[in-house]
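Trainee: next input, structure requested:
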Amino acid sequence: MADANSSNVIVVANDGRTDVSCWGGLLSLGASLNGVRGVVADGACRDVHETREIGFPVFAKGRIPATARGRLQQRSTGEPVQLGGVTVTPGDLVLADETGVVVVPGSRLEEVLEHAQGVAAREQAIAAELRAGVALHEAMRDARLAGIPESEITEEH
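Mentor: The predicted model follows:
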């Protein structure tokens, strides 16, 4: 963690364990002081109130008061890890919110960004139609949600 900075999200691979914490308040404080953007842990965290107080985002499988001291040992830093069955490699983009976590391979950032922008634009257009009074079933046409241009819609879609 000593080398982590504002371009990093720390990913903790703890095999989904929720019987012991793999991240806590002091680690959150240290990471935030280094400018780290947040933490995604495939395991449980503790000291949630401390983390909230400093405004540091931690996304974990659960919460538990049991500390890692004497129970867990760090094996490596900066190496590929498994997070919920997905390989996360340094340079990948890791995004998280209340809904979940997504990992974008570093080699596919532009492709995924372009696709995501298209999805966001379609959803914004649908929301605008709903606000304008278009019926839900009309605004949420399957082909449109799938990103199929109106000009390509046939009876098959």
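Trainee: from now on I want contacts and neighbour counts done on CA atoms only, so please keep to that.
Mentor: Fine.
Trainee: show me the helices in this structure, by range?
Mentor: 25-33, 48-53, 109-131, 136-139, 142-145 (DSSP state H).
Trainee: got the ones you listed as TSV, with distance to residue 42 columns?
Mentor: Rendered in TSV, the data for the helices of the chain read as follows (distance: least, C-alpha to C-alpha, whole Å):
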stretch	distance to residue 42
helix 25-33	16
helix 48-53	16
helix 109-131	23
helix 136-139	37
helix 142-145	31
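Trainee: tabulate those (a markdown table), appending mean neighbour count and distance to residue 9.
Mentor: Putting these into a markdown table (neighbours: other C-alpha atoms under 10 Å; distance: least, C-alpha to C-alpha, whole Å) gives the following:
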| stretch | mean neighbour count | distance to residue 9 |
| --- | --- | --- |
| helix 25-33 | 18 | 9 |
| helix 48-53 | 14 | 15 |
| helix 109-131 | 13 | 16 |
| helix 136-139 | 12 | 37 |
| helix 142-145 | 14 | 31 |
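Trainee: out of those helices, which comes closest to residue 102?
Mentor: Among the helices of the chain, helix 109-131 comes nearest to residue 102, with 11.3 Å by C-alpha to C-alpha.
Trainee: here is the second sequence; please produce its structure so I can put it next to the first one:
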Amino acid sequence: MSGESAIEQKIASLGLKLPEVVPPLAAYQPAVVSGAYVYTAGQLPMVDGKLPLTGKVGAEVTPEEAKSLAATCALNALAAVKSAIGDLDRVKRVVKVVGFVASAPDFTGQPAVLNGASELLGEVLGEAGVHARSAVGVAVLPLDAPVEVELQVEIEP
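Mentor: Just a heads-up that it's a prediction; the model follows:
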């Protein structure tokens, strides 16, 4: 595991792998650094360049499936953070998570879906993964993705 940060080793210990950063779908950067913070673009639950599921949560996608997809989004967001700072061990703490859930009209379980991202960040980063969060239901997301997550992360210099 030489060359991997302690955080990447923790990810591997959970049976996961930090993916390659997902290429932007439009005119933006996956993550930018401003002062002591990294702001990621919204990350879709892409796996090997494609979405494993599409549709609305509470209709075509179950809340449990969406929770797992939210964890994938968080992993993709960590990859975006790494692309901006080079070493995930520079992460001081996750400050804010914003999650969007493409929701069927009567679906109100957005917070439970976003727990997938929050729980993954807690498992990987421990106390540094504890964050403020917004969980927002929306009509549709890019590529008909069920969920999208963005992070605001404080970093060490």
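Trainee: and the TM-score between them?
Mentor: Once superposed, the chains reach a TM-score of 0.25 (TM-score structural alignment, normalised by the length of the first structure), with 67 aligned residues with a C-alpha RMSD of 4.8 Å.
Trainee: re the thing from before, tell me which of the helices of the first structure lies nearest to residue 18 of the first structure.
Mentor: helix 48-53 (14.5 Å).
Trainee: which other helices and strands contact that closest one?
Mentor: Using 3 or more C-alpha pairs under 8 Å, 6 or more residues apart in numbering; DSSP states H and E, the elements in contact with helix 48-53 of the first structure are helix 25-33.
Trainee: for whichever helix in the second structure runs longest, packing partners?
Mentor: Counting residues, the longest helix in the second structure under DSSP H turns out to be helix 63-85. Helix 63-85 of the second structure sits against strand 31-34, strand 37-40, helix 110-125, strand 147-155, with contacts defined as 3+ C-alpha pairs under 8 Å, 6+ apart.
Trainee: same thing but at 10 Å, please
Mentor: Judged by 3 or more C-alpha pairs under 10 Å, 6 or more residues apart in numbering; DSSP states H and E, helix 63-85 of the second structure is in contact with helix 6-13, strand 31-34, strand 37-40, strand 91-102, helix 110-125, strand 147-155.
Trainee: and the last one, what does it pack onto?
Mentor: For strand 147-155 of the second structure, the packing partners by 3+ C-alpha pairs under 10 Å, 6+ apart come out as strand 31-34, strand 37-40, helix 63-85, strand 91-102, helix 110-125, strand 132-138.
Trainee: and that strand with strand 91-102, angle?
Mentor: 160 degrees (axes from the mean of the first three to the mean of the last three C-alpha atoms, to 10 degrees).
Trainee: cool, and the longest one?
Mentor: Comparing the axes of helix 110-125 of the second structure and strand 91-102 via the same axes, to 10 degrees yields an angle of 150 degrees.
Trainee: again with the first one
Mentor: Using the same axes, to 10 degrees, the interaxial angle of helix 6-13 of the second structure with respect to strand 91-102 works out to 50 degrees.
Trainee: how close does residue 64 of the second structure get to residue 71 of the second structure?
Mentor: 11 Å (C-alpha to C-alpha, to the nearest Å).
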